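Peer 1: I would like the atomic coordinates for the input below:
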Amino acid sequence: MIDVPLSASLFHGGAELETVDGAVRLHRLPLPYRSREADGQLRLMESQPSGVRLVFGTRATTLELELRATRVAYKGLARERGAVDVTINGDLHGSHPLRYGNVLEIDMQTGGTASLAGEIDRVSVEELAPGDKHVEIWLPHNEQVDVVALRADAPVHPLRDERPVWVHHGSSISHGSNAATPLQIWPAVAARGAGVNLRNLGFGGSAVVDPFMARVIRDAPADAISVKLGINVVNLDAMRARSFVPAVHGFLDTIREGHPRTPLALVSPIFCGIHEETPGPGSFDVDELRAGRVRFVATGDPTRTREGVLTLEVIRDLLAQVVRDRAGDPHLHFISGLDLYGPEDAEEFPLPDGLHPDTATHELIARRFVGVAFAPGGSLRPAGSP
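Peer 2: Here you go, the predicted structure:
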């Protein structure tokens, strides 16, 4: 087997590589932002490589990937493990759940944490057909991974991705929460369906209209941009209407400094019953935790919306108004999250924990997003697309 150098040219969809204990750690945010402006939550989320994949050409029939994973676990609660998805010439070849790795265990009762060391995961991809092939190895969306080694039984060479680049920013739903594998998160499903090159800036708990996030998007190559805002602002009770509206305008102004005519969609939150009329903060349902299950509740006072306290219903109206107020920008579009997942969908596809969609619902959201954004006449269809 040949040891393949882990050069930056092999990795698509991320920002930077960091060498950690002889392995390569993937980052989705550049160092200045993650070290200076990101809090602990965002630093953890940006090092989970949602949408990041190794892309290369080879004639190999056997591949081996070694990963050192670090996952967050809640004491007494079961959580699904991350997985590695492999495609060959665009078709799914196999999905490989992780089994080992390090654990950051959080005790929800006391707030205490414990770090537990684990073994390296080894993913083997065998019996590939002979001949030239395009390989993509999608890394786990929900665990931090350090790539220790890549081996093949034939030479490997990086490949360029000539497809239009879609940069998407959003919350844990865009990050992929509750989807089973990295290819089943809705941005990945949508990107593959639309034939675009995904850079996923979905970060769990962290889509709060941060000015630096707008600068990241401003400076990123992009042929289409979408920004999905609202749910984290509500469930963190992070803003009032007075501060939210100018913050969104400023966010869009910053993006437009680098992308003055790039198709840009402002996307409002999908339906989430707990926060439609009830503000945050959001919290864990204590009774469900005692029963060994995760479910979220809203704890705010619905009567305070007249004071500028935000709910999802209020935020959707505000975001639609922002776009109307920027009518001079013909490349800016509003997409209602209710068109992606609405109250009627909640009957058939309920959010299992009250906040995050399951795998089937990720697929539903992706299919609808492609229809409104990337289909002929769609708001994000890059110029020159067939």
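Peer 1: For the rest of this, base every contact and every neighbour count on C-alpha atoms.
Peer 2: Noted.
Peer 1: element containing residue 45?
Peer 2: In the assignment (DSSP states H and E), residue 45 maps to helix 40-46.
Peer 1: Which other helices and strands does the lengthiest strand in the chain contact?
Peer 2: Ranked by residue count under DSSP state E, the longest strand found in the chain is strand 63-74. Judged by 3 or more Cα pairs under 8 Å, 6 or more residues apart in numbering; DSSP states H and E, strand 63-74 is in contact with strand 102-106, strand 121-125, strand 144-152.
Peer 1: which is the next helix or strand following that strand?
Peer 2: Criterion used, DSSP H and E; the element after strand 63-74 is strand 83-88.
Peer 1: Can you give me the buried ones in that next one?
Peer 2: 83-88 (16 or more other Cα atoms under 10 Å).
Peer 1: do stretch 222-230 as well
Peer 2: 222-230.
Peer 1: Stretch 122-137 now?
Peer 2: The neighbour-count check on stretch 122-137 (16+ other Cα under 10 Å) flags 122-123, 125, 133-137 as buried.
Peer 1: With distance to residue 31 as added columns, please give these in CSV.
Peer 2: Output for those, formatted as CSV (distance: Cα to Cα, whole Å):
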residue, distance to residue 31
122, 28
123, 29
125, 33
133, 34
134, 31
135, 28
136, 26
137, 24
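Peer 1: Which one of these is nearest to residue 367?
Peer 2: residue 136 (21.7 Å; Cα to Cα).
Peer 1: correct me, but that closest one touches residue 86?
Peer 2: Yes - with contacts counted by Cα atoms under 8 Å, residue 136 reaches residue 86, the gap being 5.8 Å.
Peer 1: could you point out which element follows the lengthiest helix in the chain?
Peer 2: Using DSSP state H, we find that the single longest helix of the chain is helix 241-258. Heading C-terminal from helix 241-258, the first helix or strand you meet, by DSSP H and E, is strand 264-267.
Peer 1: Please provide the structure for the following sequence as well, for comparison with the first:
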Amino acid sequence: MTTDWTTTSLTADLVRGALELERTGRGLLPHRLPARARAQCADPQLHMVESQPSGVRLVFRTRATAIELDTVPTKRAYLGAPPRPDGVYDLLVDGRPAGSASVTGGDTLTVDMTTGTAELTSGPVGTARFTGLSAEDKTVEIWLPHNETTELVALRTDAPVEPSPSSDRPVWLHHGSSISHGSDAASPTGVWPAVAASLGGVELVNLGLGGSALLDPFTARALRDTPADLISVKLGINLVNTDLMRLRAFGPAVHGFLDTVREGHPDTPLLVVSPILCPMHEDTPGPTMPDLSALSEGRLAFRAAGDPAEAAQGKLTLNAVRAELARIVARRSAEDPRLHLLDGRELYGEADFAELPLPDGLHPDGAAHRRIGERFAKLAFASDGPLAPRAR
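Peer 2: Predicted structure coming up:
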């Protein structure tokens, strides 16, 4: 039986969670940082991760029983490491899980962890398919892979599509590192901010940027300029990973970052979240380096390459970061009562590490992502929590 397909133009009113949409030669590319921000940093890592659509989803109303989404994903491959699984597209119908799919083909970015170089190979368009849906009118969400740059090429359905009305749920704007981005989560709705948003009844805009939560002024301006009812910033681990700054620079940089956010959101509830437990960096500074012995065994893992003695000269450790963030928030909150602090170890601490260790030494797995999301929702979005949602 031949399906009578309707093709719907991919436009901004179907996309949520992106700060900008770029028209390319192949389709529509969601970005999680605006062009002005991207132009201020040439770091390939930043450009890769901001184009990976963590938290970005298509949302529409339809009676369709079959949906096809053509995309060009960018797969990542690491020399010497096992192949990475294809990214996952999660389907929600009226807010409930209704299936998942993956897309083969697409471009491939091959990374050499020993040299830091990468090579991009172009590939064909692929298709994510969902069938067997009910024929009743419904709200459909397709959450794009959190870990694959995804160009949207075409949307086909066997019934007409119309944009879904804007939600009356509060918009939660979150910024963080690769853990917030979703590293090692099983699917886009399994990333901890997505789990927390679902439980907390809020609309997620996820600016978790793998390896790139570095107190960059352009990121602070993106947060400043993005409409939001609730804001959280999870800071620290990437500054240790990259060995980017010393304690002397860290404190003023945090103040400046928060000052910029407050320029656009002077009264919005703002939660600063310190790092979750990461034993390798609790008292050992960065940089974080690939574990070459693990790579030789076909595993991807990381190690702390700093010297604990260097902390005395101001090199950052996670314990130093937590102490400084606590000092800064305590000082600022005297004049900013809607500014709050959450110790990341309340989300994932020593007992959690014993039960759900970090597989590569740095990133939580899918089960730990869910636990972190559940705890964040309970601590932050509770009726008496610092980010208690209120209908818009």
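Peer 1: TM value for the aligned chains?
Peer 2: Put the two chains on top of each other and the TM-score (TM-score structural alignment, normalised by the length of the first structure) is 0.97; 385 aligned residues with a Cα RMSD of 1.2 Å.
Peer 1: so the longest strand of the first structure aligns onto which residues of the second structure?
Peer 2: Mapped onto the second structure using TM-score structural alignment, strand 63-74 of the first structure covers residues 67-78.
Peer 1: average offset between the matching stretch and the first structure?
Peer 2: In this overlay with the first structure, the average offset of stretch 67-78 of the second structure from its partner residues is 0.9 Å by mean Cα distance after the TM-score superposition for the first structure.
Peer 1: any idea how far that stretch is from the chain center?
Peer 2: 17 Å (Cα atoms, centre = their mean, to the nearest Å).
Peer 1: returning to what we had before: against the second structure, where does the longest helix of the first structure fall?
Peer 2: Going by TM-score structural alignment, helix 241-258 of the first structure sits over residues 247-264 in the second structure.
Peer 1: before we move on, what about stretch 161-181 of the first structure?
Peer 2: Aligned using TM-score structural alignment, stretch 161-181 of the first structure spans residues 167-187 in the second structure.
Peer 1: Could you list the buried residues of that stretch?
Peer 2: So stretch 167-187 of the second structure, judged by 16+ other Cα under 10 Å, has buried residues 169-187.
Peer 1: Out of the residues you listed, list just those in strands.
Peer 2: Counting by DSSP E, the part of those found in strands is 171-176.
Peer 1: In a markdown table: those residues, plus distance to residue 303 of the second structure.
Peer 2: Below are these laid out as a markdown table (distance: Cα to Cα, whole Å):
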| residue | distance to residue 303 of the second structure |
| --- | --- |
| 171 | 37 |
| 172 | 33 |
| 173 | 31 |
| 174 | 27 |
| 175 | 24 |
| 176 | 21 |
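Peer 1: Could you pull up the residues touching the residue positioned nearest the centre of the second structure?
Peer 2: Nearest residue to the geometric centre of the second structure (Cα atoms, centre = their mean): residue 181, 2.2 Å. Residue 181 of the second structure makes contacts with 54, 146, 191, 206-210, as judged by Cα atoms under 8 Å, 6 or more residues apart in numbering.
Peer 1: Once you drop chain neighbours, what's closest to it?
Peer 2: residue 208 (4.1 Å; Cα to Cα, 6 or more residues apart in numbering).
Peer 1: now the helices for the first structure?
Peer 2: Secondary structure of the first structure (DSSP H): helices located at 31-36, 40-46, 172-175, 186-194, 211-219, 231-235, 241-258, 286-290, 312-325, 343-348, 359-369.
Peer 1: The longest helix of the first structure: average distance to aligned residues in the second structure?
Peer 2: Counting by mean Cα distance after the TM-score superposition for the first structure, helix 241-258 of the first structure comes out at 0.7 Å.
Peer 1: how much does that helix deviate in direction from helix 211-219?
Peer 2: Orientation note: helix 241-258 of the first structure sits at an angle of 20 degrees relative to helix 211-219 (axes from the mean of the first three to the mean of the last three Cα atoms, to 10 degrees).
Peer 1: who does helix 241-258 of the first structure touch, helix- and strand-wise?
Peer 2: Using 3+ Cα pairs under 8 Å, 6+ apart: helix 241-258 of the first structure touches helix 211-219, helix 312-325.
Peer 1: now do 10 Å
Peer 2: Using 3 or more Cα pairs under 10 Å, 6 or more residues apart in numbering; DSSP states H and E, the elements in contact with helix 241-258 of the first structure are helix 211-219, strand 224-228, strand 264-267, helix 312-325.
Peer 1: average gap between the second one and the second structure?
Peer 2: Between strand 224-228 of the first structure and the aligned residues of the second structure, the post-superposition mean distance stands at 0.3 Å (mean Cα distance after the TM-score superposition for the first structure).
Peer 1: Tell me the counterpart residues of that strand in the second structure, please.
Peer 2: Aligned using TM-score structural alignment, strand 224-228 of the first structure spans residues 230-234 in the second structure.
Peer 1: Not counting residues beside it along the chain, what's closest to the aligned residue in the second structure for residue 345 of the first structure?
Peer 2: Here residue 345 of the first structure is matched to residue 352 in the second structure, going by TM-score structural alignment. Among residues not flanking residue 352 of the second structure along the chain, residue 368 sits closest, at 7.9 Å (Cα to Cα, 6+ apart).
Peer 1: do residue 342 of the second structure as well
Peer 2: Using Cα to Cα, 6+ apart, the closest residue to residue 342 of the second structure is residue 273 (4.8 Å).
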